[in-house]
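**Student:** please work out how this folds:
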Amino acid sequence: MRLKRITLSDHSDPALLDVIAPVLANAASDYGAAFFLSRLRGHWVEIIHVATPQTGVSYLHPGMGKRPLHACSCAKAIAALSPDLLSHDELNGQLKRYTERTISNREDLAAELDAIRAKGYAECVEELERGISSVATTLAKSGIGSTLSIGATASVRVFTPSMRKNIGQTLTAMSHELSCALGWGDAEENKRSA
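**Tutor:** Have a look, this model is predicted:
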């Protein structure tokens, strides 16, 4: 237990992936969709791991690397709990319109982040690319867990509104389990239910 606490306390990508990657792999197989882990790095969010289904059926891969704070579920989930990300001047001029559904002004983005906080998870429906949707939530409401998000992506044909709601609830339950497995359990659970 002591070694596990020491390993997890550094919050390095490999230490986090030891715990999170197997859970994402199981979800990818169960749902036939790609599941991913993202983390905040400075003033941007990066997808650092993707688990894909091993079913032989086609799926959408979200890719790795940086995501725009306003047009991707994993980044919006983290931004909703990190208001200082949006208070920096770096965001000015960065609300690039990727599709006709991309949020491109600060007021609409603020309203979207309020909705994410209320719902507990973020959605991206054709905001970054036409035909693609994703759902994501943070691992916790505060602390290091609020800078990490897990999510899933599929076509809008597969991720219908009811499926996105189901995935959002599944991700919320997964985030609680992962938070506990990472040793953030009781304190974070109290913050979640507050």
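
**Student:** going by C-alpha atoms from here, please, whenever you check contacts or count neighbours.
**Tutor:** Fine.

**Student:** show me where this protein has its strands.
**Tutor:** 34-41, 44-51, 65-67, 122-125, 132-138, 148-155 (DSSP state E).

**Student:** any chance of these in JSON lines, plus distance to Asn26 and mean neighbour count?
**Tutor:** Shown next, in JSON lines, are these (distance: least, CA to CA, whole Å; neighbours: other CA atoms under 10 Å):
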{"stretch": "strand 34-41", "distance to Asn26": "9", "mean neighbour count": "24"}
{"stretch": "strand 44-51", "distance to Asn26": "9", "mean neighbour count": "20"}
{"stretch": "strand 65-67", "distance to Asn26": "22", "mean neighbour count": "16"}
{"stretch": "strand 122-125", "distance to Asn26": "21", "mean neighbour count": "26"}
{"stretch": "strand 132-138", "distance to Asn26": "16", "mean neighbour count": "29"}
{"stretch": "strand 148-155", "distance to Asn26": "12", "mean neighbour count": "26"}
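
**Student:** another sequence for comparison is provided below:
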Amino acid sequence: MSNGLGDGATVQSVDRALTILKLLARDGELGVSELAATLGVHRSTAFRLVATLESHDLVEQDTDRGRYRLGVGVVRLAGATSARLDLVRESRAVTPALARAVGETVNVAVLAGREALYVDQVAGPSALQLHHWVGQRIPLHATSNGKALLAHAPAALREEVIAAGLPVLATRTVTDPGRLRAELAEVRRRGYATAVDELEDGLSAVAAPVLGADGSVVASLSASGPSFRMPETAIAAVAEQVMAAAQEVSARMGWFGPARR
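**Tutor:** Sure thing, here's the model as predicted:
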């Protein structure tokens, strides 16, 4: 068990590293001696901090002058945040109409490691007791959003998810690796994923991928509701509406090619 001393030193180092990033954002370029003086630490401590930041591409060194500036890693982090904000904004121009059309809850999710992260939700007129999904992480193998994302993820990630185990969450959760692989291939062929009694008994959902400007899958869009209102016989019709909405969001995200199906 930690005695707390190491934890305190770690927190202090994180605080100093973040301060370095703020200083570089403000001043553009700074040398190690300037950073050490501002932080009130020894030069060797400042050097270790910037070296760690440099190893993560958060800062880079001007080889001619030996001064440091913000690196491309900061741009990547900012770009990821911006892309997610863009996704929510652009999808909101489409999802309320879909929720009204199908009468059910519409969710938007992104891939987050080996899970699906829900980033937006719009309730349809039939939703009475709404479960708030935004901010929640859901297993990829047991949800329509998860399967839509996993079907278009790199094969290595699909196998990683399978190797980690496919736990039973409801009556019809897919737990057989071969069956899941076959279903993901079918998702890629037909353009949408389904989940009926797989995350929760009595819950049905259908999802389609959302594409970014380069044609890669950046998110999934789903409609879900109780199985008595969305029986399996109705899923194909709902899927057409979901795919059309996903294609519209894709266009708003900069993709003008065919739908991914």
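
**Student:** what does the superposition give as a TM-score?
**Tutor:** Remark: TM-score between the superposed chains equals 0.82 [TM-score structural alignment, normalised by the length of the first structure]; 181 aligned residues with a CA RMSD of 2.5 Å.

**Student:** and of the strands of the first structure, who's closest to Asp114 of the first structure?
**Tutor:** strand 122-125 (10.3 Å; CA to CA).

**Student:** just tell me the aligned range of that closest one in the second structure.
**Tutor:** Counting by TM-score structural alignment, strand 122-125 of the first structure pairs with residues 193-196 of the second structure.

**Student:** compared with the first structure, how much does that stretch deviate?
**Tutor:** For stretch 193-196 of the second structure, the mean distance to aligned residues of the first structure following superposition is 0.3 Å (mean CA distance after the TM-score superposition for the first structure).

**Student:** now that stretch, how far from the centre of its chain.
**Tutor:** 19 Å (CA atoms, centre = their mean, to the nearest Å).

**Student:** rewinding a little: need the strands of the first structure in a markdown table (columns: distance to Glu188 of the first structure).
**Tutor:** Shown next, in a markdown table, are those (distance: least, CA to CA, whole Å):
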| stretch | distance to Glu188 of the first structure |
| --- | --- |
| strand 34-41 | 18 |
| strand 44-51 | 22 |
| strand 65-67 | 26 |
| strand 122-125 | 19 |
| strand 132-138 | 12 |
| strand 148-155 | 14 |
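
**Student:** so which of the ones you listed is nearest Ala173 of the first structure?
**Tutor:** Of all these, strand 132-138 comes closest under CA to CA, at 10.0 Å.

**Student:** list the contacts for the alignment partner in the second structure of Ala136 of the first structure?
**Tutor:** Using TM-score structural alignment as the criterion, Ala136 of the first structure maps onto Ala207 of the second structure. When contacts are counted by CA atoms under 8 Å, 6 or more residues apart in numbering, Ala207 of the second structure is found next to 144-145, 148, 192-194, 220-223, 239, 242-243.

**Student:** how about 6 Å then?
**Tutor:** By CA atoms under 6 Å, 6 or more residues apart in numbering, the contact list for Ala207 of the second structure reads 144-145, 192-193, 221-222.

**Student:** ok so, going back, out of the strands of the first structure, flag the one nearest Leu8 of the first structure.
**Tutor:** The nearest among those, by CA to CA, is strand 148-155 at 13.9 Å.
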